[in-house]
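Asker: the amino acid sequence is not available; the structure is as follows:
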């Protein structure tokens, strides 16, 4: 017998049950229930995306050489901590300065430049403790704390993308200085144009969970840094041929990929932003399944393509193919059918296999493949949204990609250039040969191996 049946029998069979209930009991309204479930969705999705920080750390630690592993782990912990502080101080306020009032056609006063730049310094304030929180809840669909927590994980993801691409030659403190600017200003401004109801949102641009706003933005920041920083010593020989620099631990790379795959269910699923109705619950389950299908298709596409091109399967390409599939579906994980998710993810996986050697031919050294995975697959995923989403247009998608990508690249390039002029951003050739673990940190991730 179901719980509802047992409860009904209890009411019927217990004399005077209704009259015995206290008169002052307040039962949750539909709005209360929606608020609770929406808040829970943000919190659960947020800690799943937080777990992606571990995925990035493991993936990067495995793809760099053993003499640079401790440095990558340090950067990943530090960048998340910087993001948490900067997003509180100014990032969240910049990203959500206020909603556009369709009735009046006006932007709230929180925008400095309407629809383009919000309040520069607006530290996040949470709901008061106790009864005051209930009063605020009446005006919102989820708690401010849960929304801030969820959105913070996205800005940290953007910074993590940059960390891997510039590994093995960037200095720690200049990298963290760039992270301050990226998480406190560059990312929030670009994201506000869509998610903060800025000018792109009003023009009809569509990016459900951030193929462009998060992933392509991180990829553009990484590309700018890679250009200013230059390739690792010995990456290209005198004739321009690529010299292989194998990573230290493919088991860690695989573990990191699976962690990222898991965290992506929170990344895309919680971007539904609501779990207060049956329809929302059904949509979230659809997002989960499409997200998983795209990842699987991306891995299989890379698996088959590397076998066809090189005669052998390349594990790192397969893992990055799965990640590219995830990035590709992120702009529109709700609307496609399972077949739609499959071919979108498969194309993303193929992009990685073809783009990695293309970047090498251009002399752009990306240690972990972040630029193909996040920038190129992110652009692809955003541009293909109108195939399955009726309200989106190919033209507006291209405008959004160009606007966000151009802004993030230009701002990042300027920041990297200023840092290079003021403090220098690259370690010395001697330190690069020694390894950043010893040169920058004075410790080794694998001391027994180094001394053996």
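Answerer: Yep, that arrived. The shown structure was predicted, so the numbers you read here are calculated from the model rather than taken from an experiment. Residues are numbered from 1 along each chain as shown.
Asker: could you use CA atoms for every contact and neighbour count after this?
Answerer: Fine.
Asker: and the end-to-end length of stretch 327-342?
Answerer: The straight-line separation of the ends of stretch 327-342 (Cα to Cα, to the nearest Å) is 13 Å.
Asker: and that stretch, what's buried?
Answerer: Judged by neighbour count using 16 or more other Cα atoms under 10 Å, the buried positions of stretch 327-342 are 327-336, 338, 340-342.
Asker: can you give the contact residues for that stretch?
Answerer: Residues from elsewhere that reach stretch 327-342, judged by Cα atoms under 8 Å, 6 or more residues apart in numbering: 206-212, 215, 268, 283-284, 286-287, 289-291, 293-294, 296-298, 344-345, 348, 373-374, 377-382, 385, 388-389.
Asker: can you give me the strands for the stretch 1-150 of the chain?
Answerer: Secondary structure of the stretch 1-150 of the chain (DSSP state E, counting those that start in this stretch): strands located at 111-113, 117-118.
Asker: wait, what's in contact with the closest residue to residue 33 other than its chain neighbours?
Answerer: Leaving aside its sequence neighbours, residue 33 sits nearest to residue 276 (Cα to Cα, 6 or more residues apart in numbering; 6.8 Å). Residue 276 makes contacts with 33-35, 37-38, as judged by Cα under 8 Å, 6+ apart.
Asker: please pick the buried ones from these.
Answerer: Buried among the contacts of residue 276 by 16+ other Cα under 10 Å: 34-35, 37-38.
Asker: number of nearby residues for the residue nearest to residue 253 when sequence neighbours are not counted?
Answerer: Among residues not flanking residue 253 along the chain, residue 59 sits closest, at 4.1 Å (Cα to Cα, 6+ apart). Other residues lying near residue 59 total 30 when counted by other Cα atoms under 10 Å.
Asker: do the same with the one 10 residues further on
Answerer: By the measure other Cα under 10 Å, the count of residues near residue 69 is 27.
Asker: so it sits against residue 437, correct?
Answerer: Yes - using Cα atoms under 8 Å, residue 69 is in contact with residue 437, at 6.9 Å.
Asker: so for these two, which residues contact both of them?
Answerer: Residues touching both residue 69 and residue 437 comprise 444-445, with contact defined as Cα under 8 Å, 6+ apart.
Asker: can you give me the buried ones in stretch 139-152?
Answerer: Under the neighbour-count criterion of 16+ other Cα under 10 Å, stretch 139-152 has 141-144, 146-152 buried.
Asker: residue 365 reaches residue 359, doesn't it?
Answerer: Yes - contact criterion Cα under 8 Å: residue 365 and residue 359 qualify, at 7.3 Å.
Asker: and those two? which has more neighbours close in?
Answerer: More crowded of residue 365 and residue 359, by other Cα under 10 Å: residue 365, with 25 against 15.
Asker: what's that one in contact with, if anything?
Answerer: Residues near residue 365 by Cα under 8 Å, 6+ apart: 165-166, 226, 230-232, 235, 359.
Asker: let's see it at 6 Å
Answerer: By Cα atoms under 6 Å, 6 or more residues apart in numbering, residue 365 lies in contact with residue 231.
Asker: what about it, helix or strand, and which?
Answerer: Assigned by DSSP states H and E, residue 365 falls within no helix or strand.
Asker: residue 180 too?
Answerer: helix 172-181.
Asker: got the buried residues for that helix?
Answerer: Buried residues in helix 172-181 (16+ other Cα under 10 Å): 172, 174-176, 178-181.
Asker: structure two is appended below for comparative analysis:
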């Protein structure tokens, strides 16, 4: 036998044990490593929370731009400061106490007196969580916390616009601490934390009541205690227009909110691990978009008919009202259902804004009609398409949450007013909060107006 044949035979004989070892190792890995069927739902649902969460976080930019565009130029910097500050406060307070109040675990804080530890999130998943362990839960705890936090921050953003142009910065931020750390988590726990409203059959898919109407009720309480802006309502009963500084910014803010709402409603499916779940997310996206579009068109047509001219601010708020209206039940309606639900929201805004003015309730950006009134409509209409719900239970849930948020907010506003005042001085209000509160202006090269 030639030498090279002998060497080849020797090499083959040497490799045989290695091949056997490799086969055994592959079998062990196959037994230990989970399949995608096992960890796929965990991965996909975690991604849904993360993507939905950063889309809802982008809504903070939308609120900031909307409010910056709808307030007068002398107050723009203050509104921008409030928006970034409230988001940051919400992030800390929801971690500190809010998440634990909202999701109390096996105990129910209302019925059992269970509050749990002060810190809801003491640790997240360990770094490099083993894939084999990933199938134990339906999604990452960190992603769930991140997603839910964004809803808490949104509630505070709603209050900011209503009280613009006359509230002091620090009392507003202190109220934000109470709202995001306690008021919102407690009322949200009644439904999303497995509380008494959930057991009663109340349904609010993504928060027409729990987020939007709650923010609207907190804003209404603040507006009543704070009072209207100087010169807003003349002695003869006239409503004095106070146009915003930049409708381009307001329009940009509306489109940003529209985009973020896909995360708001779509992420509230809370699952993406099956074909059915992902299909439902797509359905939610389509219905959400349809409701926004029909709300805008309804406001567009109605302002033309009512006033003889289209009012852009009403159209912007019409789109937002359409979004709020579909938020309580974005999954079940047909596209036509989403269309008429959103359109009614747009109509609500056109009539509710002047109604507030007749009541001398000064809402700078129209947040109360958009979030509170349209939130009620969206909550009420859920039983039309969603089985197992009733109009009575929907009204009960809205009334309970509204009463709780309004009364507690009213008490907090009165306490803040008594302790040091919540309103800037008349001189500061006339000259603008930017200089009085911050000493800087958003548009320093232009005359204030």
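Answerer: Received it, and whenever you're ready, just let me know what you need. None of the values given here were measured: they were computed from a predicted structure.
Asker: so what number do they get for TM-score?
Answerer: Once the chains are overlaid, their TM-score stands at 0.92 when taken by TM-score structural alignment, normalised by the length of the second structure; 426 aligned residues with a Cα RMSD of 1.9 Å.
Asker: ok so, going back, now the residue nearest to residue 33 of the first structure: how far from residue 127 of the first structure?
Answerer: Distance from residue 276 of the first structure to residue 127 of the first structure, counting by Cα to Cα: 20 Å.
Asker: distance of the closest residue to residue 204 of the second structure other than its chain neighbours relative to residue 382 of the second structure?
Answerer: Excluding the flanking residues, the one nearest residue 204 of the second structure by Cα to Cα, 6+ apart is residue 328, at 4.5 Å. Between residue 328 of the second structure and residue 382 of the second structure the computed distance is 7 Å (Cα to Cα).
Asker: how about the residue nearest to residue 253 of the first structure, what's its match in the second structure?
Answerer: In the second structure, the residue matched to residue 59 of the first structure (TM-score structural alignment) is residue 66.
Asker: separation between the aligned residue in the second structure for residue 316 of the first structure and residue 296 of the second structure?
Answerer: When the second structure is aligned by TM-score structural alignment, residue 316 of the first structure is paired with residue 313. Residue 313 of the second structure sits 10 Å away from residue 296 of the second structure, going by Cα to Cα.
Asker: what of residue 23 of the second structure?
Answerer: Noted for residue 23 of the second structure: a distance of 64 Å to residue 296 of the second structure, by Cα to Cα.
Asker: what about those two, which has more around it?
Answerer: residue 296 (28 against 12).
Asker: need the strands for the stretch 151-300 of the second structure, in chain order.
Answerer: So, for the stretch 151-300 of the second structure - with DSSP E, counting those that start in this stretch - there are no strands.
Asker: any idea how many residues pack against residue 257 of the first structure?
Answerer: Residue 257 of the first structure: 23 neighbours (other Cα under 10 Å).
Asker: just residue 389 of the first structure next, same as before
Answerer: 14.
Asker: helix, strand or coil for it?
Answerer: Following DSSP: H, G, I helix; E, B strand; the rest coil, we place residue 389 of the first structure in the coil state.
Asker: do the same with the one 3 residues further on
Answerer: Classification of residue 392 of the first structure by three-state DSSP places it in coil.
Asker: distance check, the nearest residue to residue 192 of the first structure once chain neighbours are set aside against residue 184 of the first structure.
Answerer: Of all residues not flanking residue 192 of the first structure in the chain, residue 95 sits nearest, at 4.3 Å (Cα to Cα, 6+ apart). With distances taken as Cα to Cα, residue 95 of the first structure is found 10 Å from residue 184 of the first structure.
Asker: what does the residue nearest to residue 192 of the first structure align to in the second structure?
Answerer: So, by TM-score structural alignment, residue 95 of the first structure is matched to residue 102.
Asker: was I right about its match contacting residue 187?
Answerer: No - counting by Cα atoms under 6 Å, residue 187 is not a contact partner of residue 102 of the second structure; they are 7.9 Å apart.
Asker: in helices, which of the buried residues of stretch 139-152 of the first structure appear?
Answerer: Judged by DSSP state H, the subset of those located in helices is 144, 146-152.
Asker: using a markdown table, lay out these together with distance to residue 51 of the first structure.
Answerer: Below are these laid out as a markdown table (distance: Cα to Cα, whole Å):
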| residue | distance to residue 51 of the first structure |
| --- | --- |
| 144 | 21 |
| 146 | 16 |
| 147 | 17 |
| 148 | 17 |
| 149 | 13 |
| 150 | 12 |
| 151 | 14 |
| 152 | 13 |
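Asker: what about residue 27 of the first structure, neighbour count?
Answerer: Residue 27 of the first structure: 7 surrounding residues under other Cα under 10 Å.
Asker: ok, residue 102 and residue 187 of the second structure, which is more surrounded?
Answerer: Between residue 102 of the second structure and residue 187, residue 102 has the larger neighbour count (other Cα under 10 Å), namely 29 against 24.
Asker: residue in the second structure matching residue 202 of the first structure?
Answerer: Under the alignment (TM-score structural alignment), residue 202 of the first structure pairs with residue 199 of the second structure.
Asker: if I look at that match, how far off is residue 104 of the second structure?
Answerer: For residue 199 of the second structure, the distance to residue 104 of the second structure equals 15 Å [Cα to Cα].
Asker: the two - which one has more neighbours?
Answerer: Under the criterion of other Cα under 10 Å, the comparison of residue 199 of the second structure against residue 104 puts residue 104 first, with 21 against 10.
Asker: quick one, what contacts that one?
Answerer: By Cα under 6 Å, 6+ apart, the contact set of residue 104 of the second structure is empty.
Asker: the same query, at a cut-off of 10 Å, please.
Answerer: Residue 104 of the second structure makes contact with 110, 114-117, 120, 186, 189, 193-195 under the criterion Cα atoms under 10 Å, 6 or more residues apart in numbering.
Asker: which residues in the first structure does stretch 348-361 of the second structure align to?
Answerer: Aligned using TM-score structural alignment, stretch 348-361 of the second structure spans residues 351-364 in the first structure.
Asker: re earlier: okay, and the common contacts of residue 328 and residue 382 of the second structure?
Answerer: Counting by Cα under 10 Å, 6+ apart, the common neighbours of residue 328 of the second structure and residue 382 are 203-205.
Asker: ranking by neighbours, what's the top pick from these?
Answerer: The residue in those with the most neighbours, by other Cα under 10 Å, is residue 203 (26 neighbours).
Asker: for residue 396 of the second structure, the count of nearby residues, please.
Answerer: 15.
Asker: doesn't it belong to a helix?
Answerer: Yes - checked against three-state DSSP, residue 396 of the second structure lies within a helix.
Asker: residue 227 of the first structure matches what in the second structure?
Answerer: Aligned partner of residue 227 of the first structure by TM-score structural alignment: residue 224.
Asker: for residue 370 of the first structure, what are its contacts?
Answerer: The contact partners of residue 370 of the first structure, taken as Cα under 10 Å, 6+ apart, are 160-166, 215-216, 218-220, 222-223, 320, 323-324, 352, 356, 376-377.
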